[in-house]
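K.L.:
Sharing a sequence plus its predicted fold:
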Amino acid sequence: MPIYWALLTYVLLKPVGEHKDYWFLFQGIDKVVHFSMFFVLGFLFRWAYPKASVYAYYFILVTYAILTEIFQQVMALGRSAEWLDLLADTIGLVLAYYV
C-alpha cells in the first residue's frame, strides 16, 4: 500500500514530459487513467485497512485526490487542476469501495 501510494503521488505530480502520439491515446484518456489509479488505490486501502469506516475511507482518499489536484495547479510543473480529474478519482474510489 505505501509503495503504491508513493508511486501514485510521483505519477500525479511529476513534471509534464514530451507528449507523443500513440495509437492508444484518445481525448479523455487521462480521465480513464485517473479513474483506474484511484480505483486501485481504493481497493488497496480497503484490503490494507478492512476495519476502516466508510467515513475514514472517503475522508482520507478524497482529501488525497483534492490535494493532488491542488498541488498540480500550484507547483508549476506544467500540470493543471481539473474538476473532471477529481470526478474521475472520486468515481474510482466509490466503485472500489463496493467491489
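P.N.:
Cool, got the structure. Numbering: from 1, shown residues only.
K.L.:
Please count neighbours and contacts with C-alpha atoms only from this point.
P.N.:
OK.
K.L.:
right, and residue 65 touches residue 87 too?
P.N.:
No. At 9.3 Å, residue 65 does not count as touching residue 87 under the criterion of Cα atoms under 8 Å.
K.L.:
try this one side by side with the last:
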Amino acid sequence: MKRRKIPMRKDIVTGEMAPKKELVRVVRDKEGNVSIDETGKKSGRGAYVSIDVDVAKKAKQNKTFNEVFSVELDDQFYDDLISYVDHKQARKELFKNDR
C-alpha cells in the first residue's frame, strides 16, 4: 500500500512545522475581514496556529494576526480563537483513542 503524503504547515506563533490537521486556519478575505476557517477551504490569505490554548493565548498577547494580515483586530477575535482552539483541543483529547 502506498503511503500518503501528509501536508505540513507552519504555525505562525511558534514557527514550527506541523501536519495540517493539527492546526487551525485563520483567513483574511479580499475585503480585509479576518475569520477562523473551520473548513480549511475559504478563499483568501491563510495563516495557521496550533490546536493549543497556550499558543492561542500567546497569539493574543503578541497580536500576531494583526502583524501577519496587516489589519487591526479587536480582542473579541482573539477570545473567539482561544475558545475555538480550546474546543478543538478538548475534542482531540476526547477522541484520540478512537482511530
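P.N.:
That came through fine. All figures in this text were calculated on a predicted structure; none of them were measured in a lab.
K.L.:
Please state their TM-score.
P.N.:
Once the chains are overlaid, their TM-score stands at 0.36 when taken by TM-score structural alignment, normalised by the length of structure 1; 56 aligned residues with a Cα RMSD of 3.8 Å.
K.L.:
Show me which of residue 65 and residue 87 of structure 1 is the more surrounded one.
P.N.:
Using other Cα atoms under 10 Å, the more surrounded residue of residue 65 of structure 1 and residue 87 is residue 65, with 22 against 17.
K.L.:
which non-adjacent residue is nearest residue 91 of structure 1?
P.N.:
residue 35 (6.6 Å; Cα to Cα, 6 or more residues apart in numbering).
K.L.:
For the one helix or strand the one you found maps to, which helices and strands make contact with it?
P.N.:
Per DSSP states H and E: residue 35 of structure 1 is located in helix 29-48. Here helix 29-48 of structure 1 is seen to pack against helix 2-13, helix 54-74, helix 83-97 when contacts are counted using 3 or more Cα pairs under 8 Å, 6 or more residues apart in numbering; DSSP states H and E.
K.L.:
Of those, which is nearest residue 30 of structure 1?
P.N.:
With distances scored as Cα to Cα, the stretch of the helices and strands packed on helix 29-48 of structure 1 nearest to residue 30 of structure 1 is helix 83-97 (7.7 Å).
K.L.:
now the closest one against helix 54-74, angle please.
P.N.:
150 degrees (axes from the mean of the first three to the mean of the last three Cα atoms, to 10 degrees).
K.L.:
Against which helices or strands is helix 83-97 of structure 1 packed?
P.N.:
By 3+ Cα pairs under 8 Å, 6+ apart, helix 83-97 of structure 1 packs against helix 29-48, helix 54-74.
K.L.:
Now with 6 Å, please.
P.N.:
The contact analysis (3 or more Cα pairs under 6 Å, 6 or more residues apart in numbering; DSSP states H and E) places helix 83-97 of structure 1 against helix 29-48.
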